[in-house]
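Visitor: just coords:
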């Protein structure tokens, strides 16, 4: 497939105190949540001057990706559009169309299968095409879920190696050190529908299975023999709705015989607010209260291996590379180019068109 451009697609974030509430209203639109309840989350952003780091991180990723594409001999401009804050997706698509772009390969800033980490992006692109009147003008395809790509996994391997070495240097025995792989919690019903029906009946569905596969690869390469577990963070639903557990703070409380903990934000591409607040602030405070030595490893960000992986994902689609020839480091990859019908759908929101595939 020949493409005219790359679409980098993100969540978005406020860039000043005046942006915080409007941004949170965008995130929760349609749910009728009053501003006084939104302020309970707003203080996370206000503690950092009302600025989420995610937009600047995506600017840096856009620059790095553009440079790496050029170095690979790919003359593809990179457009960037967000779900919840400027630059918005419809604006990015309108500009692309004005520039003569007709086919785009989209790179979401999320590596795994679930409604919020995959299908919602596909729905967002459909909405943006409709809002800009470009449904018959612009085609958007999506790179495969890239959780299993070695270039995504390598930054976590590097981080765990360095953190475990630091724990040992600080005098902590390997038997007293535990690695916690943390990702965003999602409703258990959503988790059960993730993974294209390949993990029906498996606890946590494809979402948990993919994270576990990555964690296994990281530990095998970085710290074989050390204790580890998959934990969750940042749940936001009503108490009556089951979400994936354990929460990282509950997992820290439950540790026994440990003096050091290494936290790996395996579910995240960059050090955005949920990493900085939920891990660097809240989880760190919990560990300190429990007397645990604490280290948090970096996210991929603009790590050269990660940026090269994104270029490789574009190249494999341009070349029509066979599945067996694609970069993959886990037992359950590489993933599909085209999501299966109904994969990761959210019945609570009703059926919505989702592009970047042959069927919705």
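Guide: Structure's in. What do you need? Given the structure is predicted, the values throughout are model-derived calculations rather than measurements. Residues are numbered from 1 along each chain as shown.

Visitor: rest of the way, CA atoms for contacts and neighbours
Guide: Fine.

Visitor: how many neighbours does residue 25 have?
Guide: 17 (other C-alpha atoms under 10 Å).

Visitor: next, the one to line up against it:
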């Protein structure tokens, strides 16, 4: 059996967005696209924007299926047994071209960016006559991962749109795109999913037991929730709560165990150091917010609410914790970038935070 290669546009352990049964929580964007198609004013390039993991790629693939299967005017749904849906699921639909960061066989890793050769392949795709006529669809996931040469090559495509072609650009950070690219696209701006919708989606993906806590930590991003689930993120977040729960006495044994785990080897599921820094960022963000809005509901770990009420009782404490979050996580990531010991970086961050606590704790 050949090993399945990693896909840059897929959360490890989760279904690929092209296999999602439906688009949930983005009705306004769906209706905007359908209204444009119904009025026979379908734009040739659509920029689908919003935070990572909220369903942008799911929407893009649903739009591609609908266009190529010539779906109903008021609904994006295409039955999974439809020939177009089956070919798209297998990545064998000749009228769809997917542009994404590829796998580099020499390094054994995904490439860091989308290169000009990937966009040149897109030019060839549009210049070929479609075997079945009608639309041809290109999906670029994600457009903000293009290098400068690739972006300039894409701009040429947008300036001379191909007949019957529709380009769907996914962007987590649209500000990184050339202004000339953004100006030639019609934007569909997606928002993070509300908590109830998050729980519905996560339950459908088999994480029903932890759906509420994952929804609380992932800020409306299903992709981020699945990443956390795949790396035991809730357990790790619980360890953060345990590290600080004994303050003002600092539990160095628990802190050391937490920090040493940051030195583990990165896998396809994620990097232990990045996970711990990300969750510490989340902890501090939720902590600062609790000083302004009250302890978080729902809790992401047992005892979180009570701890935050003690550590951040007012707006002044919230300001201190927010400044700490910005400073310490940036220092930790900078240290990791120059190959400093990840365990030492995390331990230092924990010690610094523990040192801040007594001055701001509620007795």
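Guide: Received it, and whenever you're ready, just let me know what you need. Given the structure is predicted, the values throughout are model-derived calculations rather than measurements.

Visitor: After superposition, what's the TM-score here?
Guide: Scored against TM-score structural alignment, normalised by the length of the first structure, the superposed chains reach a TM-score of 0.29; 177 aligned residues with a C-alpha RMSD of 6.8 Å.

Visitor: Helices of the stretch 151-300 of the first structure, start to end?
Guide: For the stretch 151-300 of the first structure, the helices defined by DSSP state H, counting those that start in this stretch cover 188-192, 205-222, 248-254, 273-277, 284-289.

Visitor: I'd like to know which elements the first one is packed against.
Guide: When contacts are defined as 3 or more C-alpha pairs under 8 Å, 6 or more residues apart in numbering; DSSP states H and E, helix 188-192 of the first structure sits against helix 205-222.

Visitor: Can you work out which other helices and strands pack against the helix it packs on?
Guide: Here helix 205-222 of the first structure touches helix 150-169, helix 188-192, strand 227-233, going by 3+ C-alpha pairs under 8 Å, 6+ apart.

Visitor: Make a markdown table out of those and add distance to residue 260 of the first structure and mean neighbour count.
Guide: Shown next, in a markdown table, are these (distance: least, C-alpha to C-alpha, whole Å; neighbours: other C-alpha atoms under 10 Å):
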| stretch | distance to residue 260 of the first structure | mean neighbour count |
| --- | --- | --- |
| helix 150-169 | 7 | 20 |
| helix 188-192 | 30 | 21 |
| strand 227-233 | 11 | 20 |
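
Visitor: Reformat the ones you listed as TSV; add distance to residue 94 of the first structure.
Guide: TSV is the format used below for these (distance: least, C-alpha to C-alpha, whole Å):
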stretch	distance to residue 94 of the first structure
helix 150-169	30
helix 188-192	32
strand 227-233	36
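
Visitor: Which one of the helices of the stretch 151-300 of the first structure lies nearest to residue 81 of the first structure?
Guide: Minimum separation from residue 81 of the first structure across these (C-alpha to C-alpha) falls at helix 273-277, 18.5 Å.

Visitor: need the helices for the stretch 101-250 of the second structure, in chain order.
Guide: 116-127, 148-159, 179-183, 195-204, 211-218, 222-230, 233-244.

Visitor: Specify the angle between the first one and helix 148-159 in degrees.
Guide: In this case it means helix 116-127 of the second structure. Here helix 116-127 of the second structure runs at an angle of 20 degrees relative to helix 148-159 (axes from the mean of the first three to the mean of the last three C-alpha atoms, to 10 degrees).

Visitor: And for the last one?
Guide: Helix 233-244 of the second structure and helix 148-159 are oriented at 130 degrees to each other (the same axes, to 10 degrees).

Visitor: For the following helix or strand past helix 233-244 of the second structure, name the packing helices and strands.
Guide: For helix 233-244 of the second structure, the following helix or strand on the C-terminal side (DSSP states H and E) is helix 252-261. Using 3+ C-alpha pairs under 8 Å, 6+ apart, the elements in contact with helix 252-261 of the second structure are helix 233-244, helix 342-356.

Visitor: ok, and for helix 252-261 of the second structure, which residues are buried?
Guide: Of all the residues in helix 252-261 of the second structure, those buried under the rule 16 or more other C-alpha atoms under 10 Å are 255, 256, 258, 259, 260, 261.

Visitor: That helix: what's the following helix or strand?
Guide: Downstream of helix 252-261 of the second structure, the next assigned helix or strand under DSSP H and E is helix 272-293.

Visitor: in that next one, what's buried?
Guide: Under 16+ other C-alpha under 10 Å, the buried positions of helix 272-293 of the second structure are 272-277, 279-292.

Visitor: helices or strands up against that helix?
Guide: The contact analysis (3+ C-alpha pairs under 8 Å, 6+ apart) places helix 272-293 of the second structure against helix 233-244, helix 304-311, helix 315-337, helix 342-356.

Visitor: and the first one with helix 304-311, angle?
Guide: If you take the same axes, to 10 degrees, helix 233-244 of the second structure sits at 30 degrees to helix 304-311.

Visitor: Which elements pack onto helix 233-244 of the second structure?
Guide: For helix 233-244 of the second structure, the packing partners by 3+ C-alpha pairs under 8 Å, 6+ apart are helix 252-261, helix 272-293, helix 304-311.

Visitor: could you give the angle of the longest one to helix 342-356?
Guide: Inter-element angle recorded for helix 272-293 of the second structure and helix 342-356: 20 degrees (by the same axes, to 10 degrees).

Visitor: between helix 272-293 of the second structure and helix 315-337, how many degrees?
Guide: 170 degrees.

Visitor: relative to helix 222-230, how tilted is helix 272-293 of the second structure?
Guide: 120 degrees.

Visitor: and if you look at the shortest one?
Guide: Relative orientation of helix 304-311 of the second structure versus helix 222-230 (the same axes, to 10 degrees): 100 degrees.

Visitor: among the helices and strands packed on helix 233-244 of the second structure, which is nearest residue 217 of the second structure?
Guide: Of these, the one closest to residue 217 of the second structure (C-alpha to C-alpha) turns out to be helix 272-293, at 7.2 Å.

Visitor: Just the element for residue 55 of the first structure, please.
Guide: Here residue 55 of the first structure is assigned to helix 54-71, by DSSP H and E.

Visitor: how about that helix: buried residues?
Guide: 54, 55, 57, 58, 61, 62, 64, 65, 66, 68, 69.

Visitor: ok so, going back, distance to residue 122 of the first structure for the helices of the stretch 151-300 of the first structure - can I get that in a markdown table?
Guide: Listed next are the helices of the stretch 151-300 of the first structure as a markdown table, based on distance: least, C-alpha to C-alpha, whole Å:
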| stretch | distance to residue 122 of the first structure |
| --- | --- |
| helix 188-192 | 16 |
| helix 205-222 | 17 |
| helix 248-254 | 29 |
| helix 273-277 | 22 |
| helix 284-289 | 35 |
